[in-house]
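1. Sequence and predicted structure, then a few things I'm wondering about:
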Amino acid sequence: MKNYYKISEFAALCGLSRDTLLHYDRIGILKPAFVAPSGYRYYTLSQFTTVDLIAVLKASETPLSEIKGYLQNADVPTGIRLLESKVQDLRARRAEIDRMLQSLEQTLDAMREGEESVCGRLRLTRLEERYLIATPTGYRSPPTERRFARTMQAHFAACEQCGLGAGFQAGEIIPRERALEGRFLEAYYFSPLPGPVEHPHLWICPAGTWAVYYYQGGYDELPAAYALFLEELERRGLRLAGDVYEQDVINYLSVTDPARYVLRLSAPVEE
């Protein structure tokens, strides 16, 4: 094993460019083990660990000036404080990435579901117990744009408290009594949860037989979609056994024309 490596050799060993090592030398964060009279810079294998630490700290968004300060005055207590801080930062970033992945995966699943759906046809399916975060709207009449925005903002804040990402897959809930009366005013906005959480807005969808109905059209056609859903239930001899849930499976994230949106209506039913 070699004791000393020229700068180009050491750069290749570390997966860095020669220019990066020259920059580190200039700012004093990582100097060569020695410089020969010829001007060649030489590094030792033991410096590889320092390069690895610099890479990890840089990836955790630590400024080079802070890294330099630590390396020049390294001691155990300072190192513990620095690394504990970076561990917390990376865990927060990982949680944020997990939320983004969850949002994108849910949206992707919905798009695939919408692509495979048959609109205007009712189907029955057996579903296990599911969990939602459901924020009450408090609406007594159709909301203004401002009130709708405030309510959705409150819902997304609740989702964030539960570790959910952006609200790409928010839906609405129409209480059973309202639906049977033909009053299709949403009482809750909801987003799916991967499991139960401790939150006042936790909502449990019961296991059982559910009717699912896909409707193609824009949001302004939702009242007509709800009415068709209930008519189809009656035609099939099914009784609404719970609230009605609406969730987009294809919307503005997939198509530009609202007439091509696909809305999924579902509810627990009994024969």
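-> On my side now, so go ahead. Residues are numbered from 1 along each chain as shown.
2. hey, let's count contacts and neighbours off CA atoms from now on
-> Noted.
3. now the helices for the stretch 101-250 of the chain?
-> For the stretch 101-250 of the chain, the helices defined by DSSP state H, counting those that start in this stretch cover 145-161, 176-181, 222-235.
4. Pasting the second one now:
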Amino acid sequence: MEKNLKDYFTTGEFARLCNVKKQTLFHYDDIGILSPEIVGENGYRYYSYTQLEVFSTISMLKDLDMPLADIKKYLDHRSPEAFIRLLERQQQEVDEKIKELQWLKRFIDTKLRITKEGLSVPINEIFLETRPEEYLIATEYLGDDVEKDIAAAVTEHLNFCHSLDIYSAYAIGGMIPISCIVPGESYIYSYFYTRTDQSGSDAVIVCPAGDFAVCCDNQGYGRVEEICARLLQYAADHGYRPGAHIYEDLLLDEMSAGGYDNYTVKLSLPLLRA
């Protein structure tokens, strides 16, 4: 017996090899998921080298969020066929998690780019921007310039996007018809929109590639009417025909700036050749 024990690991040795605390091994023994191969008359526990592979499998399945009770069921009825079924299920779950992580990375990358743009963009200065073709999910707005109505319409727009399984890193934008840009009068939206890379949906509106006159302001919505008028004047002064709408986007919003007066708003007017 003493000679054979030289080929086994004590609880402490096995725990160090597996990079866990001894209490973890005690817990696994208590629930019957991994018990020591030998328990001496003195109560000492000994694990074999073959149990390292079992522990590794348990750890892998735990990392995949498989409950210990389910792991125990598998180990109690293990077979090559059962192992194949288990791996195929886990393979599918891993593939789904990879997709979720890829989406989350794209979301974070986009948010980072937008926020950095909000910190570096010229403020209250008109500049030109050439953009590629973009895709928008747009919903029409027929209400008045009333905050409660606008908030309800934005919520409905967001729900519509979610119904299409579209979750965008971009803040919801508004399309302001140039026909409503009148000095001394408040502007009104005609559409709310969300940028997307999903071009195949019937709900998608294509925003053609082209040049835009752009102006940003870091004082929220207070000077939107004034800036819109300046953009239209810029188009006229430089021999452009303005597009039908001015696009209103948020670069810094509640998540980064806090409070309407601190938002950074980006206003973009499509420039067409006269």
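-> Yep, it's here. Because the structure is predicted, anything quoted here is derived from the model rather than measured.
5. got the helices of the stretch 101-250 of the first structure as CSV, with distance to residue 124 of the first structure and mean neighbour count columns?
-> Conversion of these to CSV gives the following (distance: least, Cα to Cα, whole Å; neighbours: other Cα atoms under 10 Å):
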stretch, distance to residue 124 of the first structure, mean neighbour count
helix 145-161, 29, 16
helix 176-181, 18, 15
helix 222-235, 10, 17
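6. Could you check these and tell me which one is nearest residue 91 of the first structure?
-> Set against residue 91 of the first structure and scored by Cα to Cα, the helices of the stretch 101-250 of the first structure come closest in helix 145-161, at 15.8 Å.
7. which strands and helices sit next to that closest one?
-> The criterion is 3 or more Cα pairs under 8 Å, 6 or more residues apart in numbering; DSSP states H and E, and the helices and strands that helix 145-161 of the first structure contacts are strand 130-136, strand 188-193.
8. Can you check what angle separates the last one from strand 130-136?
-> What it means is strand 188-193 of the first structure. Per axes from the mean of the first three to the mean of the last three Cα atoms, to 10 degrees, the angle that strand 188-193 of the first structure makes with strand 130-136 is 150 degrees.
9. What is the equivalent residue in the first structure for residue 59 of the second structure?
-> With TM-score structural alignment as the criterion, residue 59 of the second structure lines up with residue 55 in the first structure.
10. er, residue 189 of the second structure actually
-> Match for residue 189 of the second structure (TM-score structural alignment): residue 185.
11. Its match: neighbour count?
-> For residue 185 of the first structure, the tally of surrounding residues (other Cα atoms under 10 Å) stands at 19.
12. and what of the one 4 residues further on?
-> The tally of other residues near residue 189 of the first structure (other Cα under 10 Å) stands at 24.
13. what do you get for residue 273 of the second structure?
-> Residues near residue 273 of the second structure, counting by other Cα under 10 Å: 9.
14. Could you find the closest non-adjacent residue to residue 114 of the first structure?
-> In space, residue 114 of the first structure comes closest to residue 249 once its chain neighbours are excluded; the distance is 5.1 Å by Cα to Cα, 6 or more residues apart in numbering.
15. Surely the match of residue 59 of the second structure is in a helix?
-> Yes - Residue 55 of the first structure forms part of a helix when assessed by DSSP: H, G, I helix; E, B strand; the rest coil.
16. And the helices and strands packed on helix 145-161 of the first structure: which comes nearest residue 19 of the first structure?
-> Shortest separation from residue 19 of the first structure across these is recorded for strand 188-193, at 48.1 Å, computed as Cα to Cα.
17. What residues does residue 12 of the second structure make contact with?
-> When contacts are counted by Cα atoms under 8 Å, 6 or more residues apart in numbering, residue 12 of the second structure touches residue 22.
18. What residue in the first structure is paired with it?
-> Counting by TM-score structural alignment, the partner of residue 12 of the second structure is residue 8.
19. Is its match within a helix or a strand, and which one?
-> Per DSSP states H and E: residue 8 of the first structure is located in helix 7-14.
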